[in-house]
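Q: Have a look at this fold, sequence not included:
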């Protein structure tokens, strides 16, 4: 048998510590902060990607405009998709470090009883 065992602590209402924490205002704030970043950023990226696909499908003459030698607008816009992905990742890391992680740490400490 393992050395560790999982304890489930119930309060008077029969809720576990996790259920109590999910109902706490701090947890609701954490969820809200996450959603305020993720949903708009996901929508913006999806629109940007959709624009790329639509341009490639319906404006091939525009995408074929040469920019530098054999490099055309389509290649530049396609490569910008990768740049955008890395930029969004960097923005999320910075946002999580400043706005999400401190609240999550407080919740974790509270749940662990520190």
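A: Sure thing, it's come through. Fair warning: this is a prediction, and the values are worked out from it, not measured in the lab. Residues are numbered from 1 along each chain as shown.
Q: Every contact and neighbour count from this point should use C-alpha atoms.
A: OK.
Q: who's in contact with stretch 74-85?
A: If you take CA atoms under 8 Å, 6 or more residues apart in numbering as the criterion, stretch 74-85 is touched by 45, 49, 52, 56, 62-65.
Q: okay, pairing it with this:
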């Protein structure tokens, strides 16, 4: 009874899942996902609302046959690219180091 044996594999993973560092990792990821979703959804609704309630603004020609509405729709692709690049940087600087620490601790416990 006085000896401590290593927990079975399943218990190690449950312990990691319940750890403060893993919860912090999930919280950081969920916070990023929330803000990225709000940014894209906001842009998407703005594009749709302007198209519905300000069609004259959307029809304004910018260069030749390119109008403001087309630029807003193409801007959606730009927003997606910006969100992707922001996520890659966020994951590289914030998420990956924390995940690597958790993984290293888990592998040390396996030995």
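A: In hand now; what should we look at? Keep in mind it's a predicted model, so treat the numbers as computed, not measured.
Q: Nearest to residue 73 of the first structure among the contacts of stretch 74-85 of the first structure?
A: Minimum distance to residue 73 of the first structure across the contacts of stretch 74-85 of the first structure is 4.8 Å, recorded for residue 63 (CA to CA).
Q: before we move on, the earlier item: relative to residue 10 of the first structure, which of the contacts of stretch 74-85 of the first structure is nearest.
A: residue 45 (42.5 Å).
Q: what residue of the first structure takes the place of residue 67 of the second structure?
A: By TM-score structural alignment, residue 67 of the second structure lines up with residue 72 in the first structure.
Q: Neighbours of its match, how many?
A: Burial of residue 72 of the first structure is recorded as 15 neighbouring residues (other CA atoms under 10 Å).
Q: picking up where we left off before, any chance of the contacts of stretch 74-85 of the first structure in JSON lines, plus secondary structure?
A: Formatted as JSON lines, the contacts of stretch 74-85 of the first structure follow (DSSP: H, G, I helix; E, B strand; the rest coil):
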{"residue": "45", "secondary structure": "helix"}
{"residue": "49", "secondary structure": "helix"}
{"residue": "52", "secondary structure": "helix"}
{"residue": "56", "secondary structure": "helix"}
{"residue": "62", "secondary structure": "helix"}
{"residue": "63", "secondary structure": "helix"}
{"residue": "64", "secondary structure": "coil"}
{"residue": "65", "secondary structure": "coil"}
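Q: would a markdown table of those residues with neighbour count and distance to residue 89 of the first structure be doable?
A: Compiled in a markdown table, the contacts of stretch 74-85 of the first structure are given as follows (neighbours: other CA atoms under 10 Å; distance: CA to CA, whole Å):
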| residue | neighbour count | distance to residue 89 of the first structure |
| --- | --- | --- |
| 45 | 15 | 12 |
| 49 | 17 | 16 |
| 52 | 18 | 20 |
| 56 | 18 | 25 |
| 62 | 13 | 29 |
| 63 | 20 | 27 |
| 64 | 15 | 29 |
| 65 | 13 | 30 |
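Q: and the spatially most central residue of the second structure, how far is that from residue 45 of the second structure?
A: Central residue of the second structure (CA atoms, centre = their mean): residue 33, 3.6 Å from the mean position. Residue 33 of the second structure is 18 Å from residue 45 of the second structure, where distance means CA to CA, to the nearest Å.
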